[in-house]
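> would you be able to build a 3D model of this:
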Amino acid sequence: MKRIFHNYVYDNYGYKKIASNLNIEGIPSSTGNQWSFSSIHSILHNEAYVGNSVWNMHDYSKGKKKKPEEEWIRKENTHVALVSREVFDLIKVKSKSRIKNSNLFEASFTPFILRGLFKCPYCGANMVSVQSGNQKGTRTVRRYYICGTYQRKVK
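Reported below is the predicted structural model:
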């Protein structure tokens, strides 16, 4: 776990690169599956790694929605920390600066104009955009949407 924090803070790796490196090295996640962007994000932003216990973070009345931090119930130093508070604070700062620099809210010139707008009818996961074709001399490019959960498990 310490390696994940070190890679993000000191090596300037992103969530995807950390997950990819762990998968390439064959290091399984705690569930025995491959690492994903979201599992790395969850670890890096989980206060349990600095010794805190936090409750009441989500509202489940209409799906899972994160509550404002003011509503969280936090008990500090409930167990031994795996990373220092300084490292955890650096993660927050780096994460915010990456979002500011990512042009997240600027229009992009993607052909996938419905990106992020609809869910899989079977499992409720986000539908993600993919494209195929244009390989080995073919000129046909097919763009389509697929269940994000299905795509992660197939690849």
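
> C-alpha only now, for contacts and for neighbours.
Will do.

> how far away is the most centrally placed residue in the chain from Y10?
In the chain, the residue lying closest to the centroid (Cα atoms, centre = their mean) is S38, at 2.6 Å. Noted for S38: a distance of 20 Å to Y10, by Cα to Cα, to the nearest Å.

> ok, L44 next?
L44 is 13 Å from Y10, where distance means Cα to Cα.

> and these two? Which one has more around it.
Higher neighbour count among L44 and Y10: L44, with 23 against 11, using other Cα atoms under 10 Å.

> list the contacts for the more buried one?
Counting by Cα atoms under 8 Å, 6 or more residues apart in numbering, L44 makes contact with 4-5, 88, 91.

> which among those residues gets closest to S29?
I4 (11.7 Å; Cα to Cα).

> wait, a helix at the closest one?
Yes. With DSSP: H, G, I helix; E, B strand; the rest coil as the criterion, I4 is part of a helix.

> what is the burial count for G51?
19.

> another one to check against the first:
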Amino acid sequence: MSQDKKDHTLIENDDAPIVQFIFYLYSFGYSDKKIALLLNESNVKSPSLESNWSDSTVRYILNNLWYAGDLVWFSRSSYENSKAKPIEERFLFPNHHKRLISPQLWATTQFLRSKKKNKDRMDSPFVLRDIVLCVKCERKLAVKNMTPAKAKKNYQYYYCKTCKRKINLEELHSYVFDDFTGRWGRELNNQTRTIKGIYSEWKKTIEAKSAENKSNVDKLRYKLSFVKPENEFYEDIKESFTLQIKSVEEERTKLLNVLEQIRVLSEYGEPLELISRFKEDIYKYNNEEKRSIFLIAIKEISIDFIRKNFIEINYRLTPFVEVETTIDKLNNKKDEVSI
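Prediction:
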């Protein structure tokens, strides 16, 4: 679906905008089921032509690396079992053909898919859950709806299970929504100018850590070469070194994959579409759309209950959550070592 062959070259067909629309809707927080419902209500023909859209069809499209420009072989567990193998066990040929979905949109949808694996309800009124932290207890706030049946007023709270303090949903949302609107109104143009510099710093961080990992593997192999086979503990020592080498090499492979992501993102241009949605009036979005935007834009919201619910918002540098999270972990490890 979405591409045909002409003179051995892949070209987009009439279904391409449908696939792009599915990714776009998902990046705004819509579920597989809701997207299928919208497509059916709009009389959009499904890939099979003989049946309606289903959530499984939408899910297949959103997980299909073909639309990211990659070719995957041996993706099924076996001939009898159609269950997909883990991505690391498949044969992947990256950049095999022209991608239909931009790397920015692909990264956003895959991040949201990882959130939904944990049964994240995007349509919940608690659009800031999991990113609000109690400063004193250093714990994420839970949510609670204490609104009685037929009540005219909502009694919905974010609360800390440890210190039992809470903040009203409307109070927190009002502050965050207003701060978010003011921030992006002031800094949107600056964001698009600085993002290339951020990519450059990310590359340096990943490259330095990757080089360190390679050096560590070389050192481990060098040390192992001095262990004599006649040593009574040779097999145990060899196994220990082998496991260490495997662990470091796996980490380095993941880092190189992230480095490739950064390269593709930087070469594809600025994520104008993702960032531009921050300019719109946040109050006009529905809960699913608000939830997706805040997950992309905000790293953490801290509440100091002792200081009369003092709120501090830590915004992300870019919309690319998983890459930024990897960089943060590496920087945190670096800080721990220096301490």
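
> now the element after the biggest helix by length in the first structure, going C-ward?
Ranked by residue count and defined by DSSP state H, the top helix of the first structure is helix 85-101. For helix 85-101 of the first structure, the following helix or strand on the C-terminal side (DSSP states H and E) is strand 127-133.

> in the second structure, which residues correspond to that following strand?
Per TM-score structural alignment, strand 127-133 of the first structure has no counterpart in the second structure.

> what comes up buried for that strand?
127-129 (16 or more other Cα atoms under 10 Å).

> any idea how far V83 of the first structure lies from K100 of the first structure?
Using Cα to Cα, one gets 25 Å for the distance from V83 of the first structure to K100 of the first structure.

> so between the two, which is more surrounded?
Higher neighbour count among V83 of the first structure and K100: V83, with 17 against 11, using other Cα under 10 Å.

> can you tell me the closest non-neighbouring residue to that one?
Excluding the flanking residues, the one nearest V83 of the first structure by Cα to Cα, 6 or more residues apart in numbering is V50, at 5.5 Å.

> residue in the second structure paired with that neighbour?
Per TM-score structural alignment, the equivalent position to V50 of the first structure in the second structure is A68.

> count of neighbours near K254 of the second structure?
K254 of the second structure: 14 surrounding residues under other Cα under 10 Å.

> tell me which residue of the first structure lines up with it.
Using TM-score structural alignment, K254 of the second structure lacks an equivalent in the first structure.

> from N189 of the second structure, how far off is K254 of the second structure?
Applying Cα to Cα, the value for K254 of the second structure to N189 of the second structure is 32 Å.

> go on, S338 of the second structure?
To N189 of the second structure, S338 of the second structure is 35 Å away according to Cα to Cα.

> what's the answer for R252 of the second structure, then?
Here the criterion is Cα to Cα. By it, R252 of the second structure lies 35 Å from N189 of the second structure.

> looking at these two, which one has more neighbours?
Using other Cα under 10 Å, the more surrounded residue of R252 of the second structure and N189 is R252, with 21 against 12.

> thought the more buried one was touching K214?
Yes. If you go by Cα atoms under 8 Å, R252 of the second structure and K214 touch, sitting 7.5 Å apart.

> name the residues contacting each of the two.
Counting by Cα under 8 Å, 6+ apart, nothing touches both R252 of the second structure and K214.

> neighbours of the counterpart of S36 of the first structure in the second structure, just the number please.
In the second structure, the residue paired with S36 of the first structure according to TM-score structural alignment is S54. Residues lying near S54 of the second structure (other Cα under 10 Å) number 17.

> quick one, what contacts S54 of the second structure?
Counting by Cα under 8 Å, 6+ apart, S54 of the second structure makes contact with 32-33, 36-37.
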